[in-house]
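**Student:** coords please:
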Amino acid sequence: MACRKNAYRGMVEASEWNQKQQEERNVILAKEEKEQRLFWTPTLVFDACCTQWLKHGREVYGHTNNRALIQGCSGGCGKDHPRITLDYHNTEGAIAVLSHNLDPFVKYFDSLVSQNLAFCQRKNDNNVGNFNDERCYFLIGYLATIKEKLEQSTTTNFDSHLIKVSPTALAASRRAHERYTEQEELEQEFKRRKVTEQFPVVDNDLLVSVLDVCHQHYSFRDHLDLLEIAWMRISNKIFAKYAAKTASSRIRQLRLSYSVLLEGGAEEEDDHYKDVEDQGRNCYVVSQYVSRSLHTVVSSRLPLTALENHVFVPDDETKEFDFSVNEISSGPRLLIRLYLEDGANTYLSCLPEKDCLYSDLLEVARFYFNPCEIDREGMYTSSNFKYNVTSLTQTDGSKTGKFCIQSFQFDFRDFLGVYVRKKLPKAKENLQEIKKKRPITTKEKEYVKAIAKAARESPGNSQAFQGMKGW
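**Tutor:** Predicted coordinates:
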């Protein structure tokens, strides 16, 4: 008897719980319908449409207030499911057909009409007052881009379930735009050749005058990036002359600095493996193999001044650094880091290559040397930098002394190598973004290939910069 009572009580509680859940669901659905009714006007068209479809699309299971809630429409509601159908025809181009004349649909495409990006045609022009009459819009542009703008519009709520486009239509649009871009490139090439044929002889004096004006008024500096200057140097003798001047000017305007670090050091609790240089503190330097090693910062970001022949010297040429090594253990080594300072709030922030090079501090070179290899006082040259050992004392297998940095060699080829290796990933990424919006042109492909070629021909290799600050 007790079991029956418990079973009956359980059935009553379950029934009450289900009824409560249904009431809560009805409240949520009523609230959603009210919100949808305000957005999806006019009422005459909205009443024939499924609210759950407009809000969520196909049926899915969701959660609200830690409770399961079925959202969307299973297809058995008996009401209409409005959507925008995108298609592509070889003669008409991109087409959008509205299944229902809901105001958000109509307003979006009418705004394109007002911008001359589309024109509208009803299936029955004589039945203008009929809300259920399908509208057809002929659109200008690439179908994939049109679809992306529809889904990402901030003024509408057009989720993907409200937009229907077949892969066949997207492929047809892509092929048509590829043919269009190829034809456009051929026409531009034909016009260029026609102009060249009309003026077969170049007036060198006039060309020199024009280039003089461009150089004196900083047109080359403000509008040509390092790659364009490099390509200008190999075009012809006249252009090469002005490109060399511009390249030298770019190098002289650089703001370089250097840091001196010593391998090893006592770990501190607040290090947290950071590559932050504070004089006298620890710094974890990332190698090209992505491993971290502890260094002690002797001096950080000391300024350099540009001289002739692409040589940079310290502002304080007399600044000395101590070293003390044990010849048996062959260490510790010294690390010299060369930085390209950021160009914030300077004229460098206006140059074409500002985003690649001057948006943040950028490490452009590293030089390791082992004091154990020092056997005399005097000048030493090691991998594009010179240092002077001012004092040296050797006792019982150890060496102590002082040295000062004399100069760094950093020419236009080194600078170009840094730039193209920073620019190449950005150019490839930009090419992929263009592919999403429209077919890429031959010139865009060739441009990225030219950057990759310049990177291969530049000094060093891309792995040499791996682990450096700013990369």
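
**Student:** make it CA atoms for all contacts and neighbour counts henceforth
**Tutor:** OK.

**Student:** What is the burial count for residue 6?
**Tutor:** Using other CA atoms under 10 Å, residue 6 has 11 other residues around it.

**Student:** hang on, it in a helix?
**Tutor:** Yes: judged by DSSP: H, G, I helix; E, B strand; the rest coil, residue 6 forms part of a helix.

**Student:** so how far is residue 18 from it?
**Tutor:** 18 Å (CA to CA, to the nearest Å).

**Student:** Likewise for residue 347?
**Tutor:** 70 Å.

**Student:** again with residue 88
**Tutor:** Distance from residue 88 to residue 18, by CA to CA: 49 Å.

**Student:** Neighbour count for those two, which is higher?
**Tutor:** Neighbour totals were compared for residue 88 and residue 18, and residue 88 leads with 24 against 12 (other CA under 10 Å).

**Student:** how about the more buried one, what does it touch?
**Tutor:** 94-95, 143, 169-170, 172-173 (CA atoms under 8 Å, 6 or more residues apart in numbering).

**Student:** Which one of those residues is nearest to residue 356?
**Tutor:** Of all the contacts of residue 88, the one with the least separation from residue 356 (CA to CA) is residue 143, at 32.3 Å.

**Student:** Now do the contacts for that closest one.
**Tutor:** 86-88, 94, 169-170, 173-174.

**Student:** one more to put side by side:
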Amino acid sequence: AEGKGLLTYRMAGFLPVHAEKLSSRFGSHLIKVPPAALAASKRALERHLQSEELEREAKRRKVRGAAADSHLLDLVLNICHDHCLLDHLDVADIAWMRLSCKAMGRVAARMASRRLRHIHLSYSVLLDRKHIIHSGSTETRLVSLEEKGDAAYVMAASNIPLFFSDGRFIPRPEICHWEAAKLVEYELQDIVRIYLECDSSIGKIPEHSCLFQVPLEVARYRVDPQKQQGVYEISNMTYEVESNENRRSLWITGVKFDFHNLVGIYVRRKLRQAKQHMQDVKQTRPVTRREKDYIKALAKAAREAPGNAGDFEGLQGWQ
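**Tutor:** Purely as a prediction, here's the structure:
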């Protein structure tokens, strides 16, 4: 543009769109575009329009096209499942796999069920009484004490297994109860501690180093000694109480613990390990994008898991 000073005009888009305006008077100036520049811009515009049309056509074909045949994918997934998939995927991988697509979700659901059968829960019981009578015996024994603040607790049962059955963990009938003398002067509550354990007969599973190297307490319940008869529920645990004049017997009838609970515990533990690993890596090299994305995925899974991190504060194995 010619005038008292150099003026600059900025126009968005391709030149042909503004061709008419550029070839006529624009304000008080006449702007000229070289033919070569205008031709190059026209070719660029044509390529752009062709690209948009190809994208629209691809979307139309996808909408009106027939669904892809998933038989081959099902076949491959079933082969992998039957041979090695469970040996290489941890429960977080399985949980993410369930969300990927229907075919993978079906296989992941089977893997989740099998993984639950590879673990079991156990429980220990602390009584607030110094003398207990063991099941099947009339002998009164003084057993080991554990101090809890100002109270003395007795280990009445230890490492009693609970096995997965029909969506929950239940004890075997012959080992599912403990007994204590009815001493009304005690007002403290009995404590039931639930631990996560692994079936040692199947060898190491991918979660072994994260979950099973130390005793890991996953829940703690306080049983009210004033409850003398009936079936009761505390959070995810149900139990039954029978009492007579001198004695009270308690049975754990089941603990609700499913794959989502297992994933929640695992990702919270794994997130701790991954963050520590990242700090160690930073001492030697930059952290990769893949490592950062993995930690973000673990953090997201932990936020969406049942309960919250505060549920495990003070439990054994979470220090």
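
**Student:** care to give me the TM-score?
**Tutor:** Superposed pair, TM-score by TM-score structural alignment, normalised by the length of structure 2: 0.69. Supporting alignment: 244 aligned residues with a CA RMSD of 2.7 Å.

**Student:** about what we covered before: out of the contacts of residue 88 of structure 1, give me the one that has the most neighbours.
**Tutor:** In the contacts of residue 88 of structure 1, the most neighbours by other CA under 10 Å go to residue 143, 27 neighbours.

**Student:** Now do that one against residue 410 of structure 1, distance only.
**Tutor:** Counting by CA to CA - residue 143 of structure 1 and residue 410 of structure 1 are separated by 49 Å.

**Student:** where exactly do the helices run in the stretch 101-250 of structure 1?
**Tutor:** 103-114, 143-152, 167-198, 204-216, 219-223, 226-233, 237-252 (DSSP state H, counting those that start in this stretch).

**Student:** Residue 426 of structure 1: which of these is closest?
**Tutor:** Per CA to CA, nearest to residue 426 of structure 1 of the helices of the stretch 101-250 of structure 1: helix 226-233, 14.2 Å.

**Student:** distance between that closest one and the chain's centre?
**Tutor:** 23 Å (CA atoms, centre = their mean, to the nearest Å).

**Student:** which outside residues touch it?
**Tutor:** 239-244, 246-247, 353, 416, 419-420, 451.

**Student:** what's the angle between whichever strand or helix holds residue 13 of structure 1 and helix 103-114?
**Tutor:** If you go by DSSP states H and E, residue 13 of structure 1 is part of helix 2-39. If you take axes from the mean of the first three to the mean of the last three CA atoms, to 10 degrees, helix 2-39 of structure 1 sits at 30 degrees to helix 103-114.

**Student:** any chance you could map the strands in the stretch 201-319 of structure 2?
**Tutor:** Here the stretch 201-319 of structure 2 has its strands, by DSSP state E, counting those that start in this stretch, at 216-223, 230-234, 237-243, 247-255.

**Student:** from those strands, which stretch is densest packed?
**Tutor:** Compared across the strands of the stretch 201-319 of structure 2, strand 247-255 shows the largest average neighbour count, a mean of 20 (mean count of other CA atoms under 10 Å).

**Student:** Quick one: average offset of that strand versus structure 1, please.
**Tutor:** The superposed strand 247-255 of structure 2 is, by mean CA distance after the TM-score superposition for structure 1, a mean 2.0 Å from where its aligned residues fall in structure 1.

**Student:** which helices and strands sit right next to that strand?
**Tutor:** Using 3 or more CA pairs under 8 Å, 6 or more residues apart in numbering; DSSP states H and E as the contact test, the elements touching strand 247-255 of structure 2 are strand 168-170, strand 177-181, strand 237-243.

**Student:** Can you list the buried residues in the second one?
**Tutor:** The neighbour-count criterion (16 or more other CA atoms under 10 Å) identifies 177-181 as the buried residues of strand 177-181 of structure 2.
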